[in-house]
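> my questions concern the predicted model and sequence given below.
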Amino acid sequence: MLDHRLNLAPPTRREAALLTVVLWIAVLSVVSLAALLTGQVQSLPEALSLFTGFVTALCFAPILYGVVHLVSSRPLWLAVPVIFAGLTTTAVLQMLGDYGGQYLLHLSFADHRMPESTPQAMMVTTVIYWALSACNMGLLWISAASRRIRVKETELARSQVATLQAQLSLLRMQLNPHFMCNSLNTVSSLILDSQHAEANRMVERLADFLRGVMDIDGDEIRLSDELKTIDSYIHVEATRFGSRLHVAIDAADEVMDAAVPNFILQPLVENALKYGVEPVPGPVSLCVKARRDARELVLTVENESQQTLATQALTGVSPGHGIGLNNTRARLQMLFGDRGTLETQRLDRGFRATIRIPFNALAPAQDCKTAGRGDMAMQQ
């Protein structure tokens, strides 16, 4: 227990000074009120004598601040005697300073009486100052502990942000090898079937998607840019599914400049295609919607087949326990707290994922073309 190290983050000088001043103003207020009510203040010297303890306390308070700094991250067995010594030194100096101030008032004002200076009286005064110094130390200690908690929370938040950014970077780098292999296999099949024009279009769409992914910089982008990336991704995938996949991207003009976390829709769209379209033999529709609901931006990804399927694939949860959905929820929680949510709902013939985040419009871009404005529909 005594080997335990104190884990404190000492307050700044400004915080320490503010806490000390507030404490001693409170003490001075109580002492002054008591002296006035008991009739102990009859003259100017007696009124000034009330301030001697306040002044000396402010003069010697830096000792307590230094003690807090000294014992930070020190073993408890060393911190306890250092704290006791610091409190005792401060109390003794305050007592001597108080008596010194009273002596100066006595020299300046003939009618000012010196307080009792017997050893017993000086000991009592020292004990009182020791207790008040301990209160001052307690405030500094609480401030240091609170500051340490804030530092820890900040470090944890930064660590979580770094983790999520690493996961996002990994997602962008991997881009699901299954997706890349399927895309290249589709291009190869188109070439073998002499559908060179369609193969060329798919390669261009794949290049647009990869270019858009690599161009993403920062934590947030415009919804129009996110939809452009998603549109390229869906175009590539739609070539594999042919005419049985119907895709619609629906977003009003008022939300196109909304700020969204980059790559926030891709995992949801990928889940919809992989678990809601690929295993379904018949026609399937995929709809990506964006709308504003008061102060919130609502993003919806929904897949629906033309037949009722009792299959776990439509839950949108992969056999890997929904890593994509869990990562998306973690990102929203980190970026928006309780104001960022991902809700999922299993439908009779499909699955719906809905993201809600605070609506925050970015300044309109001046030199870039926003893709997907208004209602967009694509059918393969």
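Yep, that arrived.
> all contacts plus neighbour counts: C-alpha atoms, from now on.
Fine.
> contacts only, for the closest residue to residue 101 other than its chain neighbours.
With C-alpha to C-alpha, 6 or more residues apart in numbering as the criterion, residue 101 has its nearest non-adjacent residue at 5.7 Å, and that residue is residue 52. Listed by C-alpha atoms under 8 Å, 6 or more residues apart in numbering, the contact partners of residue 52 are 97-98, 101-102.
> take a look at this one as well, against the first:
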Amino acid sequence: MLPLYMTFNKRFGKFVIMSSSQNDKFNISRNLLVLIVCTAFALINFLQDYFFAINFDRQFEAWEKLFYYFLYFYTWGLLYFIIVFVAGKFKLEKKTWVKHLPIHIVAGAFIAFLHRLLTTIPYLLIFYPDKWREVSLSAIYTKTIGSSFDAFVSYWIILGAYYGAEYYKQFKESKLKEAELEKQLAQANLQALKMQLHPHFLFNTLHTVSSLMQEDINAARKVLAKLSDLLRQTLDNMGRQFIRLSSELDFLKSYLEIEKIRFQERLRIVYDIQTETLSAAVPNLILQPLVENAIKHGIASKAEGGEVKISSSKLNTLLVLKVSDNIGNGNDSNFKEGVGLTNTRKRLVQIYKTAFSLVIQCHPRQGFSVTLTLPFKEYDPEENDDTT
């Protein structure tokens, strides 16, 4: 019986320790688990004895065996709490194991003796009362001491399982903390990138106002009014990592109205938006830097101006966003990313890791284009609101 008992004891310790907690709810679950496991072990050992007796045609006292195994394992269930207390109080760690090891040896011997005493005396009193009267206390003491070795070994099995589970728990907690720190760092980096984009856009708009103040006061006032609308939209979406593509386009249209005042007929805007993409979730303020880049390096560099095209489409499970102009004024070899494109790429890496693509093409005749491919996902207000 000892090998089976020791095997199950090892599992018993693991199961119990994994469910231990300071929280009341977890304490109830732990206590219930101890009860279930002890009951299961008692029944398994009882059935093992039963089938052994059947196979070898031996006498089998069912009630006696059932009582003994329930008493045996329920006693371990009670002593388990003492073992866990001692293990937590006197931890066998690198700096303390030499000092605490003797304590555990004494505790193990005491608990082993106590277990045998608590199981032997009730068993004899109930099933062998006549023999109980004939047995002296010294004989009981000697027999209990002699049969306590397996219980002593069980103490160390439970102790080892406890420390194994504790170290695993600490390992998981450290991993969770590490993941949380990485998440906070990523959020901080994203926020820093946003803070770089907002002033960049704001200063450019104020520069537009400053230029118009010398040429057209009414136009400057219109720009300031549009700027206030933009700032309101920015504040409304400040706490959101993702917004609907339709909201992103609304913001973009407000921004382009300002640029239209500045460039007038030199700036022509074309939209090619698939209706099914309007509900897609996109990173907040993801298109504005791309459009601003097209205007700054394309439209603004030509006296006759040009066309900026903004398109969206769904390709299987992907969302494809494209910003392009028709100003052919360079090639891929001499192109360098500015602040807006660089920060946009960094944001996308933080959000999507490698699950995106940002392709920049610069043709001498066809013009400049940026194609952004993202995983297509419907916008969920509950999931994305108040997300930094």
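Yep, that arrived. Quick caveat: nothing in here was measured; it's all calculated off a predicted structure.
> and the residue nearest to residue 101 of the first structure, what's its match in the second structure?
Counting by TM-score structural alignment, residue 52 of the first structure lines up with residue 71 in the second structure.
> gap between that match and residue 156 of the second structure?
21 Å (C-alpha to C-alpha, to the nearest Å).
> quick one on the thing from earlier: which of the contacts of residue 52 of the first structure are still contacts in the second structure?
Compared against the second structure with both residues aligned by TM-score structural alignment, their matches' C-alpha atoms under 8 Å, the contacts of residue 52 of the first structure retain residue 101.
> tell me which element the counterpart of residue 222 of the second structure in the first structure falls in.
Alignment note (TM-score structural alignment): residue 222 of the second structure maps to residue 201 of the first structure. For residue 201 of the first structure, the host element (DSSP states H and E) is helix 196-215.
> which element is whatever residue of the second structure lines up with residue 234 of the first structure on?
Under the alignment by TM-score structural alignment, residue 234 of the first structure pairs with residue 256 in the second structure. According to DSSP H and E, residue 256 of the second structure maps onto helix 245-263.
> so how far is stretch 375-388 of the second structure off the chain centroid?
What separates the centre of stretch 375-388 of the second structure from the centre of its chain is 17 Å, taken as C-alpha atoms, centre = their mean, to the nearest Å.
> swap in stretch 49-64 of the first structure?
Counting by C-alpha atoms, centre = their mean, stretch 49-64 of the first structure comes out at 40 Å from the chain centroid.
> who's in contact with the equivalent of residue 232 of the second structure over in the first structure?
Matched across to the first structure, residue 232 of the second structure falls on residue 211, judged by TM-score structural alignment. By C-alpha under 8 Å, 6+ apart, residue 211 of the first structure lies in contact with nothing.
> burial measure for residue 136 of the first structure, as a count.
Residue 136 of the first structure has 23 neighbouring residues, counting by other C-alpha atoms under 10 Å.
> is it in contact with residue 20, as I believe?
Yes: in this structure, residue 136 of the first structure is within contact of residue 20 by C-alpha atoms under 8 Å, at 6.3 Å.
> most neighbours among the contacts of residue 52 of the first structure, please name it.
Greatest neighbour count in the contacts of residue 52 of the first structure, by other C-alpha under 10 Å, goes to residue 102: 24 neighbours.
> residue in the second structure paired with it?
Alignment note (TM-score structural alignment): residue 102 of the first structure maps to residue 120 of the second structure.
> what's the spacing between its match and residue 260 of the second structure?
95 Å.
> same question for residue 251 of the second structure.
According to C-alpha to C-alpha, residue 251 of the second structure stands 14 Å off from residue 260 of the second structure.
> the two: who's more crowded?
residue 251 (20 against 16).
> residue contacts, the more buried one?
Applying C-alpha under 8 Å, 6+ apart, the residues near residue 251 of the second structure are 230, 233.
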